[in-house]
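> Return atomic coordinates for the entry below.
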Amino acid sequence: MPDFNDLTLLPFCVGLTLLGLIGSWTAWRRRGAAAGTRGVAWSLLPVSLYLTGLLELVWDVVRSAVSWVTHLIFSPTVWAGVALFGVSVVLYVVSGVAKGRRGDTVKAPRAEKKPASPAGELTATGPAPASAAPAKAAKPAKGSKAKQQESSEFDEIEDILKRHGIN
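Here you go, the predicted model:
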């Protein structure tokens, strides 16, 4: 790629700016002030890049990127590196699958069984079964109909669960 040259880029940038300004004037007359103003803004960029020195920077970045891509495409060493990267990814995935199938994972020791907790209390293994409930059942007071109705509903639910073999 050719080297950056001040003498050739200045006339090139001025030419681009002049062409852009002519196009902006045409756009202003045909499509209005907004389109013309936008065209002027774009037209001034080549000369502004040249005067600030950013054009040389852009030129160097583009030249380096093209050189890198060319080196990437045509270098057997780079392709060997890409192939090794692919092999390492495949080996990593295969080792994960093999580890999962063989059971190489370290299993945590099992927790000891704890005595059953009172009915209704949640434990690590879930609520205690209804059969583990204490023998004493609290009976509602004789005068309250709401408590008796509530008790009879729980009795019905317990009977249904027993019929289905759920204790």
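
> For the rest of this, base every contact and every neighbour count on C-alpha atoms.
OK.

> residues touching residue 34, list them.
The contact partners of residue 34, by C-alpha atoms under 8 Å, 6 or more residues apart in numbering, come to residue 28.

> Then residue 37?
Applying C-alpha under 8 Å, 6+ apart, we find residue 37 in contact with 24, 28.

> downstream neighbour of the strand or helix carrying it in the secondary structure list?
In this assignment (DSSP states H and E), residue 37 forms part of helix 33-43. Per DSSP H and E, the first helix or strand lying C-terminal to helix 33-43 is helix 45-52.

> how about this one, so we can line them up?
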Amino acid sequence: MDQGAYLALAAALTVLGAIWTWIAFRRRGLGAGVKGLGWTLLAPAAYLTGLLRAGGRIVDAIADWAARLVFSPTVWIGFGIAALAIVLIFLARVLPTKEKPSRAARKEAGAAPSPASVSAPKTAQGPVLDDDDDDMADVNDILKKYGIS
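Modelled structure (predicted):
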């Protein structure tokens, strides 16, 4: 569309908005009339700022895309591939997967004594500490907890 067509569109929208504003003012009062006037003034504002032309280009681009969508086999192949991808993603949720053992299960497996450690008696219990040395007792407790003593 050229500049004259956008001017005609803006003028038509302004006239229709003015009629609507007048009807709203008469039927519902001053508040409705002022609100209608605000909406009416958006059409010439859009024309003067160039947004009416931008909106026309957007509508034109969407119409071209829709026409290509309907008549292009490559677009339909693209939609088919997208649908297949979505189906595969949701199908993967119901198929069994190889899961790692949970942290609690690994901890239980690590805490269970091995057969060699059960049969072999412990002869050395680690260094003997004085009762007054609390720091070393804490360190010794941590080492025992992790099996390093």
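
> With the second structure overlaid, report how far the helix holding residue 37 of the first structure is off on average.
For helix 33-43 of the first structure, the mean deviation from the second structure after alignment is 0.8 Å (mean C-alpha distance after the TM-score superposition for the first structure).

> Where in the second structure does that helix align, residue-wise?
Mapped onto the second structure using TM-score structural alignment, helix 33-43 of the first structure covers residues 30-40.

> Could you give the separation of the matching stretch from the chain centroid?
Computed by C-alpha atoms, centre = their mean, to the nearest Å, the chain-centroid distance of stretch 30-40 of the second structure equals 38 Å.

> all strands of the first structure, in order?
For the first structure, the strands defined by DSSP state E cover 122-123, 126-127.

> Adding distance to residue 112 of the first structure, write those strands out as JSON lines.
Listed next are the strands of the first structure as JSON lines, based on distance: least, C-alpha to C-alpha, whole Å:
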{"stretch": "strand 122-123", "distance to residue 112 of the first structure": "13"}
{"stretch": "strand 126-127", "distance to residue 112 of the first structure": "15"}
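
> Out of these, which is closest to residue 156 of the first structure?
Among these, the nearest to residue 156 of the first structure by C-alpha to C-alpha is strand 126-127 (19.9 Å).

> Output the contacting helices and strands for that closest one.
Helices and strands touching strand 126-127 of the first structure, by 3 or more C-alpha pairs under 8 Å, 6 or more residues apart in numbering; DSSP states H and E: there are none.

> how much distance is there from that strand to the middle of the chain?
The answer for strand 126-127 of the first structure is 36 Å, by C-alpha atoms, centre = their mean.

> ditto for stretch 95-114 of the first structure
From the chain centre to the centre of stretch 95-114 of the first structure is a distance of 29 Å (C-alpha atoms, centre = their mean).

> again with stretch 24-41 of the second structure
Relative to its chain's centre, stretch 24-41 of the second structure lies at 40 Å (C-alpha atoms, centre = their mean).
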